[in-house]
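>>> any chance you could fold what I've pasted below:
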Amino acid sequence: MTTLLRPWRALACVAAIAAALVVAFVMAPAALAGTAATSDLRGESRLIGAFRNAFVGYWSSGNADFGSELQRVVDYWFRYHVAKAVLSGALLVVLIVLGVLSWQAFLRVGGLRAAALAVSGVLATALAVVSLAAVMANIHGMAAPFGSLLPMLFGSPSVGSLPDTLAQIRQQLVDGQNSPALGPILDDYVKFHAVMAVEGTIVVILLVVVSVLLWRGFTRTDRAERRSRRVLAAYGVFIPLLALVLAVIVVANATTAAHPLPGLESFFAGGW
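Prediction:
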């Protein structure tokens, strides 16, 4: 009896850790990134308002230097992405462990237990894919925190000088101007997409390696072990498809990084 309970206890423990990390991923980053000087940035509406005001001031200065107010927001956003990246990375590892444990236990039992473990394995896989996306998003958010803030210029109704500021940026892009204030915008836009292309390439390579190992395991597994072969085959199909989707995203980001102006023009025209 004790031997039978051990896998379930391990699964319950790992699932509890995953649940705690999900809560932490949602709740903790703002607190972890915050300081006494950035307490007013906690909360989406406050952050957006502070960034928009700081951005207008930055653009009005005409200088490439962010200035103290915008730099404060950018630094906070960098720390926020660091916290998110660490938590989502930890969650990804835990979910992979949960998936492996679920499928290993699935191979040893039958009936309703097997069905429950299959659901656990599929759910862990789906959440692992989401966590992987979160890790990648926060890595390029860390690399280009200013660029990852730019979407906050759009969305809710713009007030004050922001519409005029955005109109000036659009006009400079159309006219091919390159003012000092526009330089960091273009640089971070390129960096944002370039980092995504690089990290995406690394992940695609890793997924291809995992796919090869899965199919090698499939061919070496005895035909009598049907359940094992089905699990290996399912992941052997799913992971290459995931790699293919990611490869398309890599190409799109690499193209944007190599030729950023059309994408940046579209972005400031409301094409985000």
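
>>> only C-alpha atoms from now on, for both contacts and neighbour counts.
Noted.

>>> next, work out how far apart residue 79 and residue 136 are.
15 Å (CA to CA, to the nearest Å).

>>> and for residue 35?
25 Å.

>>> same deal with residue 9?
For residue 9, the distance to residue 136 (CA to CA) stands at 31 Å.

>>> ok, now residue 237?
According to CA to CA, residue 237 and residue 136 sit 22 Å apart.

>>> show me the contacts for residue 195.
Taking CA atoms under 8 Å, 6 or more residues apart in numbering, we find residue 195 in contact with 140, 143.

>>> nearest residue to residue 201 in space, please, no chain neighbours.
In this structure, residue 201 finds its nearest non-sequential neighbour in residue 250, 6.5 Å apart by CA to CA, 6 or more residues apart in numbering.

>>> where along this structure do the helices fall?
Assigned by DSSP state H, the chain shows helices spanning 2-27, 29-33, 44-61, 67-106, 111-143, 145-149, 162-175, 182-220, 226-258, 260-266.

>>> let's see this one next, to set against the first:
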Amino acid sequence: MSSTAIRSRSAGVSGHLVVALVALAVVLGFALVIAPRTLAANDSADFSDENALREAFRKAFAEYWASGSGDFPASLQHTVDYWFRYHIAKAVIAALLLIVLAALAVLLWKAFLRAGGLGAGVNAALATAGTFVTLLAVFALLTVMANIQGIASPFASLLPMLPVGDYGGAYAGIIGQIRRALAGSETTPALRVMIDDFGRYHVAMAVIAGTVAVIFAVAGALCLRAFARTAKSERRTRRVLATFGALAILSTATTITLAVVNTATAADSAPALAAFFNGGW
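Presented below is the predicted three-dimensional model:
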């Protein structure tokens, strides 16, 4: 039996399970980048890359704004529908990746707690791997959050593709008209749809962030309770529990702040939309 296998077994790590989870995480990571565009495409909307999507949205948006109507023209509806499907695909893949990374992180940190007698090298490797996978899991969580927000309001999530900072570009006249309309007292049907959708976009993130804040708060409380119940002789376990408890509390505060900011924006979305079109968002 190899020394690596002996160390893995002594640390309570199933080498086959670790390899399987790592392989699955790699596959899902590639899928997260590649698959959503393919899954979202259909006969009405199939964009070769982000530049093609951006250009199609800009042209469709110009048509929409010129119409003055609150109803999307077919070109814009196809683009928004594509973006909706894209976010669904990406959210599902990111959620699966989050589950895999969370399972792998738990496995690695449990192994770290059991590896006290296996030497500094093994301990450092497990701690480094556990930290790296945990950070990847946080990234996957943020990806899930962002894409759920995109599902809730795909039109508003497309707005950053407009050239709001390109004052001399082909769309400068349209952007200028929108700025003036937002600064005035009259609201066209098209502008009302934009304001409402922009508000819905921020409501979605407020709800998402609030939900995640509750999860972090519960996780932090569980970690700190486990810390309090762990014998002082178990220093390694207490350090890990205290660290994760503190990080969970910090994450709770961060997500609560995110929820509050988005709630405030949603409550009065017109000024926030004006700030966006003036390059301040």
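
>>> can you pull the TM-score for these?
For this chain pair, the superposition-based TM-score is 0.95 by TM-score structural alignment, normalised by the length of structure 1; 270 aligned residues with a CA RMSD of 1.5 Å.

>>> returning to what we had before: so residue 35 and residue 136 of structure 1 - more neighbours on which side?
residue 136 (19 against 12; other CA atoms under 10 Å).

>>> distance of that one from residue 124 of structure 1?
Counting by CA to CA - residue 136 of structure 1 and residue 124 of structure 1 are separated by 18 Å.

>>> what of residue 198 of structure 1?
For residue 198 of structure 1, the distance to residue 124 of structure 1 - CA to CA - is 26 Å.

>>> comparing those two, which residue is more hemmed in?
Each of residue 198 of structure 1 and residue 124 has its neighbours counted (other CA under 10 Å); residue 124 has more, 23 against 15.

>>> what residue of structure 2 takes the place of the more buried one?
For residue 124 of structure 1, the equivalent position in structure 2 is taken to be residue 133, counting by TM-score structural alignment.

>>> swap in residue 254 of structure 1?
So, by TM-score structural alignment, residue 254 of structure 1 is matched to residue 263.

>>> can you get me a residue count around that match?
Neighbour count for residue 263 of structure 2, taken as other CA under 10 Å: 20.

>>> what do you get for residue 120 of structure 2?
Around residue 120 of structure 2 there are 11 residues (other CA under 10 Å).

>>> ditto for residue 90 of structure 1
By other CA under 10 Å, 18 other residues sit near residue 90 of structure 1.

>>> now do the contacts for it.
For residue 90 of structure 1, the contact set (CA under 8 Å, 6+ apart) comprises residue 21.

>>> which position in structure 2 pairs with it?
Aligned counterpart of residue 90 of structure 1 in structure 2: residue 96 (TM-score structural alignment).

>>> equivalent analysis for residue 145 of structure 1, please.
Here residue 145 of structure 1 is matched to residue 154 in structure 2, going by TM-score structural alignment.

>>> once you drop chain neighbours, what's closest to its match?
Once flanking residues are discounted, residue 154 of structure 2 sits nearest to residue 84: 5.4 Å by CA to CA, 6+ apart.

>>> where's the equivalent of the one you found over in structure 1 relative to residue 212 of structure 1, distance?
Mapped onto structure 1 by TM-score structural alignment, residue 84 of structure 2 lines up with residue 78. Per CA to CA, residue 78 of structure 1 is found 36 Å from residue 212 of structure 1.

>>> look at these two and report which has more neighbours.
residue 78 (22 against 15).

>>> do I have it right that the more buried one meets residue 147?
No - between residue 78 of structure 1 and residue 147 there is no contact under CA atoms under 8 Å: 10.7 Å.

>>> mind listing the shared neighbours of these two?
By CA under 8 Å, 6+ apart, residue 78 of structure 1 and residue 147 have these common neighbours: residue 141.

>>> about what we covered before: so who does the match of residue 124 of structure 1 touch?
Contacts for residue 133 of structure 2 (CA under 8 Å, 6+ apart) come out as 101-102, 104-105.

>>> how about CSV for the residues you listed, with distance to residue 272 of structure 2 and neighbour count added?
Shown next, in CSV, are the contacts of residue 133 of structure 2 (distance: CA to CA, whole Å; neighbours: other CA atoms under 10 Å):
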residue, distance to residue 272 of structure 2, neighbour count
101, 36, 24
102, 36, 18
104, 40, 24
105, 39, 23
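
>>> of the residues you listed, which are still contacts in structure 1?
Mapping the contacts of residue 133 of structure 2 onto structure 1 (both residues aligned by TM-score structural alignment, their matches' CA atoms under 8 Å) leaves 101-102, 104-105 still in contact.

>>> for the match of residue 84 of structure 2, give me its contacts.
Each residue near residue 78 of structure 1 by CA under 8 Å, 6+ apart is listed here: 141-143, 145.

>>> residues in structure 1 matched by stretch 16-30 of structure 2, start to end?
Residue span in structure 1 matched to stretch 16-30 of structure 2, by TM-score structural alignment: 9-23.

>>> buried sites along the matching stretch?
Residues 11, 14-15, 17-18, 21-22 are the ones in stretch 9-23 of structure 1 that count as buried (16 or more other CA atoms under 10 Å).

>>> list just the nearest of the residues you listed to residue 128 of structure 1.
residue 18 (10.4 Å; CA to CA).

>>> list the contacts for the closest one?
By CA under 8 Å, 6+ apart, the contact set of residue 18 of structure 1 is 91, 94-95.

>>> identify the residue of structure 1 aligned to residue 197 of structure 2.
Aligning on TM-score structural alignment places residue 197 of structure 2 opposite residue 188 in structure 1.

>>> right, I'll call it a day here.
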